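> Build the 3D model from these lines:
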Amino acid sequence: MFPSRPVRSVILGTGAYLPERAVGNDELALTIDTSDAWIAERTGIRQRHIAAADERTSDLAVQAARRALEAADMPVRSIDLIVCATSTPDNTFPATATALQHKLGARACPAFDVQAVCSGFVYGLSVVDAMLRAGQATTALLVGAETFSRILDWQDRGTCVLFGDGAGAVVIRAEPDQGRGVLATRLAADGSHYEQLYVDGGAGSDGRVGHLRMQGREVFRHAVGTMSNAVQETLDGVGLTTDDVDWLVPHQANRRIMDAVGRKLGLTPDRVICTVDRHANTSAASIPLALADGVGKGLIRPGQLVALTAMGGGFTWGASAIRW
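Below you'll find the model as predicted:
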């Protein structure tokens, strides 16, 4: 089935879920050599949420998905495509998206995972957008969900203080092109940086995994350049400039990175959505969590131009331009 006229992928609703337990920097300082001042000064992070022992990635995802469906005023039966961006699946296989589909009570439809680490949501958005515009689905659920606490070395203060758990979701529908929706997306990767951010073991959210390893300085250096360049290239492709951008929603990895990306793009901090202080780095969940936060606070409004950008392990990176 193919559309009879041009369509755009329009975001109709956003949803977010954070585990109940919030861990502040002072609590981490009780078990590792760190402090609230040390973490906050270097990262902007004040707290992160940690999934309960019996919470799996799909459990977080289903909560965010239900809230996105409610915000969109769409019944679950309307969903005919489910994509889950995650690096911490419930199991190595099957896809966490299929567990999400079952827990939601959604009808039989394509359901699969996208794994691009912190760039996962942007990669997932590109896939969903392409499928909707090709007529392979009408209404999609895109979720970014992570339980990164399961793959952290809690004795490594250089990494364990940076990450948290959470899930964010969006409901996206193909609608006749009236200027709203996803305008463009650009993706890239460079595997020569594979060992600068990786996990030295398997994958899963049941505890039987390796640990995250990162060369922080290299990640920082590449993140600023790749994220800002991706935004610029995406805007150039549709004849827009950073002056047209109302909101930048970057991957929430580190406040210093986000500030530097904003400066390179000529965007003041008051045009950058920031949740890293409350959520820490939630990998593929960070952008949809920040989107839900911006929408919920009335910052992101219909008609505004929103730019998304992220970089993750691999390295992978990308950006999207959306007319809200």
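
> use CA for all of it now, contacts and neighbours both
Fine.

> Where do the helices of the stretch 51-200 of the chain begin and end?
Applying DSSP state H, counting those that start in this stretch to the stretch 51-200 of the chain gives helices spanning 57-72, 96-104, 120-133, 157-160.

> wait, which of these is closest to Gly24?
Taking CA to CA, helix 157-160 is the member of the helices of the stretch 51-200 of the chain nearest to Gly24, at 12.4 Å.

> For the closest one, list every residue counted as buried.
Arg157, Thr159, Cys160 (16 or more other CA atoms under 10 Å).

> could those go into TSV alongside distance to Val122?
Putting the buried residues of helix 157-160 into TSV (distance: CA to CA, whole Å) gives the following:
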residue	distance to Val122
Arg157	28
Thr159	23
Cys160	24
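
> tell me which of those is nearest to Val306?
Thr159 (29.6 Å).

> so who does the closest one touch?
Thr159 makes contact with Leu152, Asp153, Leu212, Arg213, Met214, according to CA atoms under 8 Å, 6 or more residues apart in numbering.

> So what's the residue count around the closest residue to the last one other than its chain neighbours?
This means Met214. Take Met214 and drop its neighbours on the chain: the residue closest to it by CA to CA, 6 or more residues apart in numbering is Leu197, 4.4 Å away. By other CA atoms under 10 Å, 19 other residues sit near Leu197.

> re the thing from before, export the helices of the stretch 51-200 of the chain as JSON lines, with columns for distance to Val23.
Converted to JSON lines, the helices of the stretch 51-200 of the chain look like this (distance: least, CA to CA, whole Å):
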{"stretch": "helix 57-72", "distance to Val23": "17"}
{"stretch": "helix 96-104", "distance to Val23": "26"}
{"stretch": "helix 120-133", "distance to Val23": "25"}
{"stretch": "helix 157-160", "distance to Val23": "12"}
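
> Following up with a second sequence; could you model it the same way so I can compare the two?
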Amino acid sequence: MKPIRAVPLSCGHYLPERVVENAEFEATLDTSDEWIRARTGIERRHFAADGELTSDLAIHAARAALSNAGIDGSEIDALVLATATPDQTFPSTATRVQAAIGMTSGFAFDIHAVCAGFLYALANANALIVSGQARRVMVIGAETFSRIMDWTDRSTCVLFGDGAGALILEAQEGTGGPEDRGILSTDLHSDGQYNSLLYVDGGVSSTQTAGVLKMEGQEVFKHAVSKLAACGEAALEAAGLTSADVDVVVPHQANLRIISRMAAKMGIPMEKVVVTVQDHGNTSAASIPLALSTAHAAGRIKRGDVMLMEAIGGGLAWGAATIRW
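The predicted structure follows:
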């Protein structure tokens, strides 16, 4: 019996209509467009409209991915949605998306690993397909981080944006080697001793409020470069590949300096790295699928390309995945 791979069928994304340029923050904060660009690479981001929910963003992205695949929601067996900004405490935001796309059977659930959430969701989707529990799985990252910002904190509120991206995976036979299409490896980590470096100061059992984001930026930066490079190399090794085999890197879009230093540490030229942080800001779990879909639509990702994805976020939680598109 030939091994099963989780092979990408299509992707799609959605960005809210409202675009917020850096200059907008100058009216209320001691900051400037030049300051934000120099430290982060961010030029603008999108914010959800009043009444526009995380599920709304996810539904748009899901429908785009379905349209690009030429299938409908009833052909999806499982839906895994990564988010740190759900519509409700329960039930899962994924079930709202399930209903909206006409997915009438199977199952849907949320995963919460903040900025690493999409990779955690991807690893779960891969396991569902390889184990035979699902044939087609939709993986979504969707966030409305504008709802948990402290608008007086210039070090954090200028960094984040809202958006969603979706990827559809399908079970296909492979050989078990690195020449296969599909997910070749995943590498996940977390370390709870770093909880206080990046967190939200609210919660159901603690404050009964949503809270706002708090971050020790310099400390997160230091962890990010080394941990992303290490897990990226581990994922490639597990797939039987090296950095030289990588055609495209789709990293978490948090900070241009983190992205460029990670690439340099791994010996990967920046022309192979997808960078969308300038237009989207940090969209947490939506970051990778949003960048993936944007790059794919622009023709940067071709069938057979070896792709490395990697992300780090609150927890700290981090990970990487190797995929042959």
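
> okay if I get the contacts of Thr159 of the first structure as TSV plus distance to Thr241 of the first structure and neighbour count?
Shown next, in TSV, are the contacts of Thr159 of the first structure (distance: CA to CA, whole Å; neighbours: other CA atoms under 10 Å):
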residue	distance to Thr241 of the first structure	neighbour count
Leu152	39	22
Asp153	41	16
Leu212	36	19
Arg213	36	19
Met214	33	16
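
> Okay, and which of those residues map to strands?
The members of the contacts of Thr159 of the first structure that map onto strands under DSSP state E are Leu212, Arg213, Met214.

> Which parts of the first structure are strands?
For the first structure, applying DSSP E gives strands covering 7-17, 21-24, 47-50, 81-85, 111-114, 139-147, 165-176, 181-189, 197-199, 212-214, 247-250, 305-312, 316-323.

> any idea how far the counterpart of Lys103 of the first structure in the second structure lies from Ile71 of the second structure?
When the second structure is aligned by TM-score structural alignment, Lys103 of the first structure is paired with Ala100. Here Ala100 of the second structure is placed at a distance of 15 Å from Ile71 of the second structure (CA to CA, to the nearest Å).

> Between these two, which is the more surrounded one?
Ala100 (17 against 12).

> residues contacting Ala295 of the second structure?
Ala295 of the second structure makes contacts with Val274, Ile301, as judged by CA under 8 Å, 6+ apart.

> hang on, the earlier thing: just the contacts of Thr159 of the first structure now: which is nearest Gly135 of the first structure?
Using CA to CA, the contacts of Thr159 of the first structure come closest to Gly135 of the first structure at Leu212, 38.5 Å.

> give the contact list for the closest one.
Ile151, Leu152, Asp153, Thr159, Leu197, Tyr198, Val199, Asp200.

> try it again with 10 Å
For Leu212 of the first structure, the contacting residues are 148-153, 156, 159-160, 197-201, by CA atoms under 10 Å, 6 or more residues apart in numbering.

> next one: Leu265 of the first structure
Taking CA under 10 Å, 6+ apart, we find Leu265 of the first structure in contact with Met227, Ser228, Asn229, Val231, Gln232, Thr241, Thr242, Asp243, Val245, Leu248, Asp259.

> for the residues you listed, which one is nearest Ala184 of the first structure?
The closest of the contacts of Leu265 of the first structure to Ala184 of the first structure turns out to be Val231 (CA to CA; 10.1 Å).

> ok, for the counterpart of the closest one in the second structure, nearest residue in space, not its chain neighbours?
In the second structure, the residue matched to Val231 of the first structure (TM-score structural alignment) is Gly232. The shortest distance from Gly232 of the second structure to any non-neighbouring residue, by CA to CA, 6+ apart, is to Ala320 (5.4 Å).

> Tell me the counterpart of that neighbour in the first structure.
Using TM-score structural alignment, the equivalent of Ala320 of the second structure in the first structure is Ala319.

> try Val80 of the second structure
Counting by TM-score structural alignment, the partner of Val80 of the second structure is Val83.

> Over to Leu167 of the second structure?
Aligned against the first structure - with TM-score structural alignment as the criterion - Leu167 of the second structure pairs with Val170.

> Could you tell me which residues make contact with the match of Val231 of the first structure?
Gly232 of the second structure sits next to 186-187, 226, 238, 242-243, 249, 251, 262-263, 266, 308-311, 319-322 when contact means CA under 10 Å, 6+ apart.

> which residue ranges form the helices in the stretch 201-325 of the second structure?
Along the stretch 201-325 of the second structure, the stretches classed as helices by DSSP H, counting those that start in this stretch are 217-238, 256-266, 277-280, 287-297.

> distance from the second one to the first structure after superposition?
Relative to the matching residues in the first structure, helix 256-266 of the second structure has an average distance of 0.4 Å after the fit, by mean CA distance after the TM-score superposition for the first structure.

> Report the buried residues of that helix.
For helix 256-266 of the second structure, the neighbour count (16+ other CA under 10 Å) marks Leu256, Ile258, Ile259, Ser260, Arg261, Met262, Ala263, Met266 as buried.
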